[in-house]
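Trainee: structure here, sequence nowhere to be found:
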């Protein structure tokens, strides 16, 4: 498997824990590739809606997951790669609350996870990979050289999402967001296949009261302990 030949760092955790930001910063710092595994499930949720595939139809969702036309295109300014679905930049569309909720639904299906497993592992190419998700360290890259499980309180994560949505000009209830975060956590942690749980050898980090810089430094320290040092 690719992850045995190429150094892989996994950062798992719930939505809003900051793992996406940390993964991107870490990948840039190390010169590694970056995998946003959650984007794959969001893409599937969006593709299902566009192709009229019911979220209850596990078999059709699995076929769509295996064959959907997706790609990630690097931006010239080094920011998050553009997420492409059938040739269209859907980077913003897949970040909506509705798509996120539906992504959590389709991610619970074993057939869908199996269909996307090899697509995720294919991202592990030289010089290395930083993988962001919920089961990166437990299922997708079990032999990763360093694993982190990043979390934060549900209230703090809802507050972060609330600020993002307000900044976008969207009207949203903070109380409703807290409830949505808690329900998604429960669904992700209790699904039968690949539940969101820390790998037994993952380092646990709580970002509730930490700045992005403080979290990044802690993760860099974990990675350094595994033998990977950022280039000088």
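Mentor: That came through, no problem. These figures come from a predicted structure and were not determined experimentally.
Trainee: please make it C-alpha for all contacts and neighbour counts, starting now.
Mentor: OK.
Trainee: determine the longest helix present in this protein.
Mentor: Longest helix in the chain, counting residues (DSSP state H): helix 174-190.
Trainee: and the helices in the chain?
Mentor: 2-5, 19-30, 37-50, 58-67, 97-106, 110-121, 154-167, 174-190, 212-225.
Trainee: now the ones you listed as a markdown table including mean neighbour count and distance to residue 131?
Mentor: As requested, these are arranged in a markdown table below (neighbours: other C-alpha atoms under 10 Å; distance: least, C-alpha to C-alpha, whole Å):
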| stretch | mean neighbour count | distance to residue 131 |
| --- | --- | --- |
| helix 2-5 | 15 | 11 |
| helix 19-30 | 20 | 7 |
| helix 37-50 | 21 | 7 |
| helix 58-67 | 18 | 19 |
| helix 97-106 | 18 | 18 |
| helix 110-121 | 17 | 9 |
| helix 154-167 | 17 | 20 |
| helix 174-190 | 17 | 18 |
| helix 212-225 | 16 | 13 |
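Trainee: and residue 83, which of those helices is closest to it?
Mentor: Closest approach to residue 83 among the helices of the chain (C-alpha to C-alpha): helix 37-50, 7.9 Å.
Trainee: residue 169: what's it in contact with?
Mentor: By C-alpha atoms under 8 Å, 6 or more residues apart in numbering, no residues touch residue 169.
Trainee: burial measure for residue 75, as a count.
Mentor: The number of residues packed near residue 75 is 10, by other C-alpha atoms under 10 Å.
Trainee: now it. Nearest residue, chain neighbours left out?
Mentor: Nearest residue to residue 75, sequence neighbours excluded (C-alpha to C-alpha, 6 or more residues apart in numbering): residue 81, at 5.6 Å.
Trainee: ok, second structure coming up, stack it against the first:
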């Protein structure tokens, strides 16, 4: 059976990564979390004092991009690939609310997007890949055989994100998380370079009232239909 590229786009905290990981494991495909790549660049910017609450040295970050190396390494005990920034495991560090507060700003920089899109397109050269993000179906893989666009209410997304952070041991307030989700949605949708938009041929799924299993089952049906149609 031929392999395809599955592009899953959508707003933050809509469960894109969760279902993408499930699909990749079920199909034996490679999973790439494009959002994690932007988070890694954001962490790099924070570590090197290019961005904080009072300033954003865009020129400095762009100049230093050649020092950024991002790769995914599969962790058998966790059963998913973790993110490495310059050979250091940063999987937990990039998931903090601090990184979330700056990632949308960093991802609007054209030079950052250009470098990461090039890497992402190379990853899909031989297909058999599931990638989730903000512009996978519109910019990275405009010819992907299956495109999904995921949405959910801001309150639903904030509750999911809040629960995730609390379970990890982070001390956060729900209102702070909700504000972060709303701000990221606005920035992602209104940036000049590769704004978050639904591809014309993408299938929209609102999972506000869906369980993780229901979401997986629905998208797997779409995958199977796509594979059958290609035969």
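Mentor: That came through fine. Everything numeric in this text was worked out from a predicted model, so none of it was measured.
Trainee: TM-score for the pair, please.
Mentor: Superposed pair, TM-score by TM-score structural alignment, normalised by the length of the second structure: 0.91. Supporting alignment: 225 aligned residues with a C-alpha RMSD of 1.9 Å.
Trainee: what sits against the most centrally placed residue in the second structure?
Mentor: Taking C-alpha atoms, centre = their mean, the centroid of the second structure lies closest to residue 35, which sits 2.9 Å from it. Listed by C-alpha under 8 Å, 6+ apart, the contact partners of residue 35 of the second structure are 132, 133, 134.
Trainee: pipe those residues into JSON lines and attach neighbour count and distance to residue 149 of the second structure per row.
Mentor: Output for these, formatted as JSON lines (neighbours: other C-alpha atoms under 10 Å; distance: C-alpha to C-alpha, whole Å):
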{"residue": "132", "neighbour count": "28", "distance to residue 149 of the second structure": "10"}
{"residue": "133", "neighbour count": "24", "distance to residue 149 of the second structure": "10"}
{"residue": "134", "neighbour count": "25", "distance to residue 149 of the second structure": "9"}
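Trainee: out of those, who's nearest residue 198 of the second structure?
Mentor: Lowest distance from residue 198 of the second structure to these (C-alpha to C-alpha) belongs to residue 134, with 9.1 Å.
Trainee: quick revisit: from the contacts of residue 35 of the second structure, which ones fall inside strands?
Mentor: 132, 133 (DSSP state E).
Trainee: the residue nearest to the centre of the second structure -> the first structure?
Mentor: Matched to the first structure by TM-score structural alignment, residue 35 of the second structure sits across from residue 38.
Trainee: for residue 17 of the first structure, see how far away its match is.
Mentor: Residue 38 of the first structure sits 13 Å away from residue 17 of the first structure, going by C-alpha to C-alpha, to the nearest Å.
Trainee: contacting residues around the residue lying closest to residue 70 of the first structure once chain neighbours are set aside?
Mentor: In this structure, residue 70 of the first structure finds its nearest non-sequential neighbour in residue 85, 4.7 Å apart by C-alpha to C-alpha, 6+ apart. Residue 85 of the first structure is in contact with 43, 47, 68, 69, 70, 71, counting by C-alpha under 8 Å, 6+ apart.
Trainee: equivalent analysis for residue 109 of the second structure, please.
Mentor: Taking C-alpha under 8 Å, 6+ apart, we find residue 109 of the second structure in contact with 58, 193.
Trainee: touching stretch 46-55 of the second structure from outside, list them.
Mentor: Here stretch 46-55 of the second structure has contacts from 45, 56, 57, 58, 60, 61, 102, using C-alpha under 8 Å, 6+ apart.
Trainee: just give the closest residue to the third one, not the sequence neighbours.
Mentor: Spelled out, it's residue 57 of the second structure. Among residues not flanking residue 57 of the second structure along the chain, residue 50 sits closest, at 4.8 Å (C-alpha to C-alpha, 6+ apart).
Trainee: wait, doesn't residue 111 of the second structure sit right on residue 62?
Mentor: Yes: here residue 111 of the second structure lies in contact with residue 62, judged by C-alpha atoms under 8 Å, at a distance of 6.6 Å.
Trainee: quick revisit: list of residues touching the longest helix of the first structure?
Mentor: 14-15, 101, 104, 108, 154-155, 157-159, 161-162, 195-197.
Trainee: with stretch 191-210 of the first structure instead?
Mentor: Contact with stretch 191-210 of the first structure is made by 12-14, 17-18, 108-110, 134-135, 137-139, 146-153, 156, 188-190, 215, 222, as judged by C-alpha under 8 Å, 6+ apart.
Trainee: and for stretch 123-130 of the second structure?
Mentor: For stretch 123-130 of the second structure, the external contacting residues (C-alpha under 8 Å, 6+ apart) are 3-8, 20-21, 23-24, 28-32.
Trainee: what do you get for stretch 137-144 of the second structure?
Mentor: Contact partners of stretch 137-144 of the second structure, identified using C-alpha under 8 Å, 6+ apart, comprise 4-9, 117, 120-121, 136, 147, 194, 197-199, 202.
Trainee: what's the span of that stretch, first residue to last?
Mentor: 7 Å.
Trainee: buried sites along that stretch?
Mentor: Residues of stretch 137-144 of the second structure classed as buried by neighbour count (16 or more other C-alpha atoms under 10 Å): 137, 138, 140, 141, 144.
Trainee: what distance separates it from the centre of its chain?
Mentor: The chain centre lies 14 Å from the centre of stretch 137-144 of the second structure; the measure is C-alpha atoms, centre = their mean, to the nearest Å.
Trainee: what do you get for stretch 159-175 of the first structure?
Mentor: Remark: stretch 159-175 of the first structure is offset 20 Å from the chain centroid, using C-alpha atoms, centre = their mean.
Trainee: picking that back up, how close does the residue nearest to residue 70 of the first structure sit to residue 49 of the first structure?
Mentor: Distance, residue 85 of the first structure to residue 49 of the first structure, using C-alpha to C-alpha: 13 Å.
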